[in-house]
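Asks: here are the coordinates; sequence isn't available:
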């Protein structure tokens, strides 16, 4: 779709799942608002994304409310249970210290594994149905704000006008820098390796996370491919120098290293796509909003994947921002003023800080081979495993379900 107007109520920079979810959420609730998404990536680049992500139950409810889940569900893999172990790579036996059942309610898994391509396809389809304007292959080079509006300058010379500009352009957000918003940031000296693995035996929907000295090694269940091959997604944390060496290695060497961590419980394994590695760190924006400007998704927070919550935090941002904007517009208020946007910041900042601190502590605690620390954490895991109510609490937290969650995450319309 071409941009037929230079004036919009909301412009979103970034056509990832967060930007698309914000656009769809607002457009569905307030069709009268003109919304545009501007994305610097070349048109069609999103179709080459072969990554997968864990979608929590709350995000599933949101996608269902937005009219996307029915399209995604046939290709999504439910997590039936999860096991956590703590060991060294060479240990012949990896004792299970903690297990979680896979449902938050009868028939409702606490998470699904979904291909990014399927997720983005469904959100783009819905955005098109709702009349969201897509401007692709051109980035935002700058913007200037006055009391009534923001002028957004594009790389091709065009200038757009909006009441609210949303930056959903990733952890290295250029718009965040343009807005003068500072971050708290540090690196872990680790990189995450991702790839898809085929294996002989079915996984039964089980997710596993092994805490190894270099960092967590997660095995996440996927649906079989079109040839019926059993598959799992790997998120493998290693020291950065080791990760770089591993992804550059010969395929046989990489598979041998992978097998040492994966084990043979599912039979012979083989890597189905080229592994990639990316550096891991923590990035938290000091502020989420400015007048007529808001951060969402990784532009507001980048966290370690140890708890698998990065994507789900982004959906929480999308649901909260959409609800604030929609309610303000219904009341005839200006959706871009600072007092309106601060409602969004107050809603999201504590949750984001809490998750950032939690993942940071877990990363430091479980990426260590120090004997006394291993004994303490294993004792703690075993203790939690014997406390069903505490395990239920952790599952509900991970699923994103709470009474304070935005309506869309509770499966309710805005």
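Replies: Cool, got the structure. None of the values given here were measured: they were computed from a predicted structure. Numbers count the residues shown, from 1 in each chain.
Asks: Please count neighbours and contacts with C-alpha atoms only from this point.
Replies: OK.
Asks: quick one, strands of the stretch 251-400 of the chain?
Replies: 269-271, 276-285, 289-290, 293-295, 301-302 (DSSP state E, counting those that start in this stretch).
Asks: Just give me how far the longest one sits from the chain centre.
Replies: Just to be clear, that refers to strand 276-285. What separates the centre of strand 276-285 from the centre of its chain is 12 Å, taken as C-alpha atoms, centre = their mean, to the nearest Å.
Asks: Could you tell me which other helices and strands that strand packs against?
Replies: For strand 276-285, the elements it packs on are strand 183-199, helix 240-248, strand 301-302, helix 338-366, judged by 3 or more C-alpha pairs under 8 Å, 6 or more residues apart in numbering; DSSP states H and E.
Asks: quick one on the thing from earlier: in JSON lines: the strands of the stretch 251-400 of the chain, plus distance to residue 311.
Replies: Listed next are those as JSON lines, based on distance: least, C-alpha to C-alpha, whole Å:
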{"stretch": "strand 269-271", "distance to residue 311": "24"}
{"stretch": "strand 276-285", "distance to residue 311": "14"}
{"stretch": "strand 289-290", "distance to residue 311": "20"}
{"stretch": "strand 293-295", "distance to residue 311": "15"}
{"stretch": "strand 301-302", "distance to residue 311": "10"}
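Asks: take the one below as the second:
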């Protein structure tokens, strides 16, 4: 065979998995449809990620964190409240800090440009074959391997094919892995803002009737914004000038960080739930959005993908050390068992949270405010909540504990 593993998709999940596999001698090729200049841009474009403490540990275990650390902002406190634009927030809040998570910051904010560039640099220095601007047009499963057809190039063979090619995954479609999901009729407005006052590493989540507004601390006096509105309203806001855009954001944002201004470009993303019924097929496994794309309400999208990466890397690593075929059903079934339930639970939780909080129903508002008050007043509940969000709960793969494969 040409490789032990072929990964379809060179995004954050695909490249991280490739580096993990390469670290234990699993020969890997990444095939990505985009040219490098389409995804690597040193200019700040406003996109950023809330990495859980467990995701940070994995990046550290793979030797990536030291270069990222100067560009990462620790999240030392999280405040969650319910309210509406122009109103005082509800007195029922959830607030999480050092007393709830004693293992350092609960997470880190990292800009897309820094994380993507660090992964690309590491891949360039590794044994991973990274083929960009190439489209996989077919995959054929054989008893001992999988053959991948690439438009304009010779076919490649491997023991296992990994789909890391997003929510519209061609890998999943060709493997006949069916999906379920629905549209939320919401879109997220994503940008970064500069503000007068320091944020002190505090992340804020305001639940508005139309959807949540997350204010996430970046380095210096800047914060990342994930602002959810109904689809048409969001589109109308996105089409405004920068100053008009800010005039609508300001009453939602408040004045607690002083005056605000845009820092970087603005984006808009339609929101939907899309999840496969299974994450594996014969000699095929899915990771990240290819398997489960969820609402950003809990900020767990990339972290969930990194959990897939860590679990699949460990399963494949242990299989190689036993001298077995990487693509056999028992190996991939172990991955499905490890990640299937957790991902189904995440889809259910984010969907339920969005339906509970994205409305102005007085009854539901009373229920959610009482629920937040109960969690905030119960130390054990707070600690369990933070441990889950930080990726420190449950059966964690070695990489998510900061240990090498």
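Replies: Done, it's in. All figures in this text were calculated on a predicted structure; none of them were measured in a lab.
Asks: just to revisit the earlier point, of the helices and strands packed on strand 276-285 of the first structure, which is nearest residue 84 of the first structure?
Replies: helix 338-366 (11.6 Å; C-alpha to C-alpha).
Asks: picking up where we left off before, which of the strands of the stretch 251-400 of the first structure is buried the deepest?
Replies: Comparing these by mean neighbour count (mean count of other C-alpha atoms under 10 Å), strand 293-295 ranks first with a mean of 27.
Asks: Can you name the residues in contact with that one?
Replies: For strand 293-295 of the first structure, the surrounding residues in contact (C-alpha atoms under 8 Å, 6 or more residues apart in numbering) are 164-168, 176, 288-289, 336, 341.
Asks: now those as CSV including distance to residue 56 of the first structure?
Replies: Converted to CSV, the contacts of strand 293-295 of the first structure look like this (distance: C-alpha to C-alpha, whole Å):
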residue, distance to residue 56 of the first structure
164, 28
165, 27
166, 24
167, 23
168, 20
176, 27
288, 23
289, 26
336, 30
341, 26
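Asks: Out of those residues, list just those in helices.
Replies: If you go by DSSP state H, those have 176, 341 in helices.
Asks: ok, the contacts of strand 293-295 of the first structure vs residue 234 of the first structure, which is closest?
Replies: Using C-alpha to C-alpha, residue 168 is the member of the contacts of strand 293-295 of the first structure that sits closest to residue 234 of the first structure, with 26.0 Å.
Asks: Now stretch 362-377 of the second structure: buried residues?
Replies: Under the neighbour-count criterion of 16 or more other C-alpha atoms under 10 Å, stretch 362-377 of the second structure has 365, 368-369, 372-376 buried.
Asks: ditto for stretch 31-43 of the second structure
Replies: Within stretch 31-43 of the second structure, the residues that count as buried by 16+ other C-alpha under 10 Å are 31-32, 34.
Asks: Mind listing residues that contact it?
Replies: By C-alpha under 8 Å, 6+ apart, the residues outside stretch 31-43 of the second structure that reach it are 6-10, 113-114, 116-117, 130-136.
Asks: Next: stretch 131-147 of the second structure.
Replies: 1, 8, 10, 29-36, 148-151, 155-161, 171, 174-175, 282-283, 327.
Asks: List buried residues within those residues.
Replies: Using 16+ other C-alpha under 10 Å as the burial test, the contacts of stretch 131-147 of the second structure include 8, 10, 29-32, 34, 148-150, 156-161, 171, 175, 282-283, 327 as buried.
Asks: Please report the distance of the counterpart of residue 176 of the first structure in the second structure from residue 17 of the second structure.
Replies: In the second structure, the residue matched to residue 176 of the first structure (TM-score structural alignment) is residue 172. Residue 172 of the second structure sits 17 Å away from residue 17 of the second structure when distances are taken as C-alpha to C-alpha, to the nearest Å.
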